[in-house]
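**Q** next input, structure requested:
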Amino acid sequence: MAAEHELFQEAQTQWDLEKLYADLAIAKQEIAPHKQPSLTPVERELLRGLLCRYSPTEIAAQRFTAPKTVEVSLSNSLYRYVEVLTQRDLNTLESWRDVANWLATAGYESARLEINWSQVPDVPVFYGREEELTTLKTWTTEPQACRMVMVLGPGGIGKTSLLVKLAEQIQNQFDGLIWQSLRHAPPLEKMLHHWLTQFRSLHPVPAGDVHDQLCGLTEYLRTRRCLIVLDNLDTILREGDFAGHYRDGYENYGDLLRRLGEEQHQSCVLITSRESTKEIVMLDGPSRPVRSLELPGLGPAAEGILQEANLSDEKQWGQLIRIYRGNPLVLKIVASNIRELFSGSVSNFLKQRITLITSDVSFLIEQQFQRLSVAEQELLYTLAKIREPVDVERLQQELTPNILQPLGSLVRRSLVEKSAAGFTLRPVVMEYVCDRMSREASP
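**A** Have a look, this model is predicted:
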């Protein structure tokens, strides 16, 4: 059998376990003075399982024992202790579900629900973003808080770091906190089941029934003010297609976003992604409860990254920041290489008149390139060959009249930028695509 600390420890994020252990021990002495005064390790383990809203059968499976053994143990011990503690008649507890409900009514729940909050990434150094933080705080706090906010931008731009800092500043305004990374693409029904088993005052919802799970979620978010962060939504979006289409088997995430964006509730959902989805596009608006924030690169605040890397030629740092569009992660990688290859001299690096594409930077762009449709890839190649800003009419002449959809998709993915002169690739993307074309042309 597993050690005590290995099972059902998630209960400690929702319940005052130490007080509950102590008070149940007193109740135990009232009806079974001949037994061990404190709760046994097994009794504590079974209690935690019930508080996590696992059935006796589910608890038995995790303890590798027979369901009947767990049921008999509960009937002879914890059920009776809970009746005494909550001042109910003996043998009136008829369902395992009553344990969590009765103890919640008795006030043994912790003040705030936290799910996966221990998984929030550490952001020891944070540069700039005061304007974006102010905007997001305005959007996410009372009296006119948004129901959903999506933060968009290319890889490495700092979307996750921004939401970590925002959450640190606003979390005390919420009754519950959920941090959910989608990096490993969890199926929606599995993710929701994990959430719902930890929600207070909510009847258990069958695992795998997504419709009922969504109803249970929205019901809870109407009665509790929760902060939910969905990090890296783009990992459940389809590769080889235009922006915003879901991978096969993940289309039900669209139902999640639609319901959380459309239905009234008092919670706030924050999302990071490299690209938006049709649900967000349809619901988004400057005065609506669903909004999007395109995260730009860092401006002068990015100098802190270069200073931390001990680069010289400070007067030319601004040019370096512009070349890499203020992308914090890319600048950290490039700064490290300038320190190693050019002894930290930005001036000597700029004399090379190249955009430094290391394997790490290339990998970031490669991730996005592989997600593109064939039409988008062809458009990138065309823009790389032209190498200067170009208008839509010329692109239509070079490729096809049906250029608007792939062009718009590339702009939304932050691979193509638009200026008064027209459309062109970002410098790092330009260098990557040119290098790719050169490799493909080699025999």
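
**Q** going by C-alpha atoms from here, please, whenever you check contacts or count neighbours.
**A** OK.

**Q** so Q405 versus K137, what's the distance?
**A** Q405 sits 33 Å away from K137, going by C-alpha to C-alpha, to the nearest Å.

**Q** tell me if V269 really is in a helix.
**A** No: assessed with DSSP: H, G, I helix; E, B strand; the rest coil, V269 is strand; it does not lie in a helix.

**Q** another for comparison:
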Amino acid sequence: MRVLLMSYGSRGDIEPMTALAVQLRALGAEARVCAPPDFAELLDDADIPLAPIGRPVRPMVKGAVTGTAPMPAEGLSQRAAALVATTYDAVAAAAEGCDAVVATGLLPAAAAARSAAENLGIPYVFVAYFPSYLPSPHHPPLPRPGSPSPAEATDNRVLWDLDLENMNALFGTGLNAHRATIGLPPVDNFRDYVLTDQPWLAADPTLSPWLQPAELDVVQTGAWLRPDERPLLAELEAFLDAGTPPVHVGFGSIPMRDAQNVAQAAIEAVRAQGRRALVSGGWADLALIDDQDDCFAVGEVNHHALFRRVAAVVHHGGAGTTTTAALAGAPQVVVPQIADQPYWAGRVAELGIGAAHGGPTPTFESLSAVLRTALTPETRARARAVADMISTDGATVAAKLLLDAVSQNHTGS
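**A** This next block holds a predicted model:
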């Protein structure tokens, strides 16, 4: 049995697919990942074959976040149509001989993945990593390019209807133009076509529950976490052993507008709390600000092991980092930048396992305030209590569901 996993986005979109691929392999299935070429090393480390999609995504993400290459609504339809064509070609080739396609990430790419699965006559599953990617009366849609929602529209159902109109206008025409070239009929509802009527939610139900009642029949599997047995480097172990637990600062695959000032503010705020600092470069290229021995720079590292040994984690609020820190029982400070990150900041604050920073631009004063909350004994105790509630078998649950669905599809055909 063969499965193609397609994910177009940053590392937070790819890492869970890697976890699912590992579990599929453990159950005797073959899995490959179709993703941007940025993640060749990540997938190679897990011994998962990569079918690359187009050009690296990091420059696009960096330009969008830092403002050096902003992405206005003008021209977005054309870029989305080009992404549909590029992704379709990659997925259609990689999915030959496969029994199912699982997709996530940017919706035009996922739409192309479903078209490829449709043309091949194999099942397709869409997965979201957080609830607000999916229509629900309990939350509004994410802000998207295009026509902004009118200020007077506050009902979530109305906002989702407007979101559908916007997505049809931005993405539907390009998708249908491409479908015509490959002999497929047009779709009249872009969003529902991509998401399907039974999308999966790969998020922990304690951290991120899917609320009922809701129109979509969402299958919540739990978060997809890949076991990581890598040891920490000897130099990092020595730093950890040399003093009290440090505060980890890193923003994953999210660039920052002013990384030098962010690093300055973060390190000084950590020091003001009497703590040492671990600084992770990531796509923000954070770096140490001096050569004092109370700070240590880290690169690619086993977060599952590291976060169990820190006083707190300051991060961007990606689904994976939030879940990993919560599982480790580490208090969190979330400095949200884009997309789902404000959602995760809110959940961390609501659960009492950390603090949400107000906005994307941290200063010494603003970080000091939220660090004081995160570093209290009460927050630490709550974080440890919540850690015991988090499931670690989401990828296994999803792999079994997928293989069962494929088997039923074969039986039915």
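
**Q** how alike are these chains, TM-score-wise?
**A** Laid over one another, the chains give 0.32 as their TM-score (TM-score structural alignment, normalised by the length of the second structure), with 226 aligned residues with a C-alpha RMSD of 7.4 Å.

**Q** out of Q405 and K137 of the first structure, which sits in the busier spot?
**A** The neighbour count for Q405 of the first structure versus K137, taken as other C-alpha atoms under 10 Å, is higher for K137 (16 against 12).

**Q** please, where are all the strands along the stretch 251-400 of the first structure?
**A** The residue ranges that make up the strands of the stretch 251-400 of the first structure, judged by DSSP state E, counting those that start in this stretch, are 268-273, 290-294.

**Q** of all these, which one comes closest to E45 of the first structure?
**A** Each of the strands of the stretch 251-400 of the first structure has some distance to E45 of the first structure by C-alpha to C-alpha; the shortest is strand 268-273, at 33.2 Å.

**Q** please name every helix or strand in contact with the closest one.
**A** Applying 3 or more C-alpha pairs under 8 Å, 6 or more residues apart in numbering; DSSP states H and E, one finds that strand 268-273 of the first structure makes contact with strand 148-152, helix 159-170, strand 226-231.

**Q** distance to Y79 of the first structure for those - can I get that in JSON lines?
**A** Below are those laid out as JSON lines (distance: least, C-alpha to C-alpha, whole Å):
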{"stretch": "strand 148-152", "distance to Y79 of the first structure": "42"}
{"stretch": "helix 159-170", "distance to Y79 of the first structure": "39"}
{"stretch": "strand 226-231", "distance to Y79 of the first structure": "31"}
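
**Q** and among the ones you listed, the most buried is which?
**A** Mean neighbour count (mean count of other C-alpha atoms under 10 Å) peaks for strand 148-152 among those, with a mean of 25.

**Q** quick one, that strand and strand 268-273 angle?
**A** Inter-element angle recorded for strand 148-152 of the first structure and strand 268-273: 20 degrees (by axes from the mean of the first three to the mean of the last three C-alpha atoms, to 10 degrees).

**Q** who does strand 148-152 of the first structure touch, helix- and strand-wise?
**A** In terms of contacts (3+ C-alpha pairs under 8 Å, 6+ apart), strand 148-152 of the first structure is packed against strand 268-273, strand 290-294.

**Q** between the ones you listed, which one is nearest to E219 of the first structure?
**A** strand 268-273 (14.0 Å).

**Q** neighbours of A180 of the second structure, how many?
**A** Neighbour count of A180 of the second structure, defined by other C-alpha under 10 Å: 11.

**Q** ditto for Y81 of the first structure
**A** Taking other C-alpha under 10 Å as the criterion, the count of residues near Y81 of the first structure is 24.
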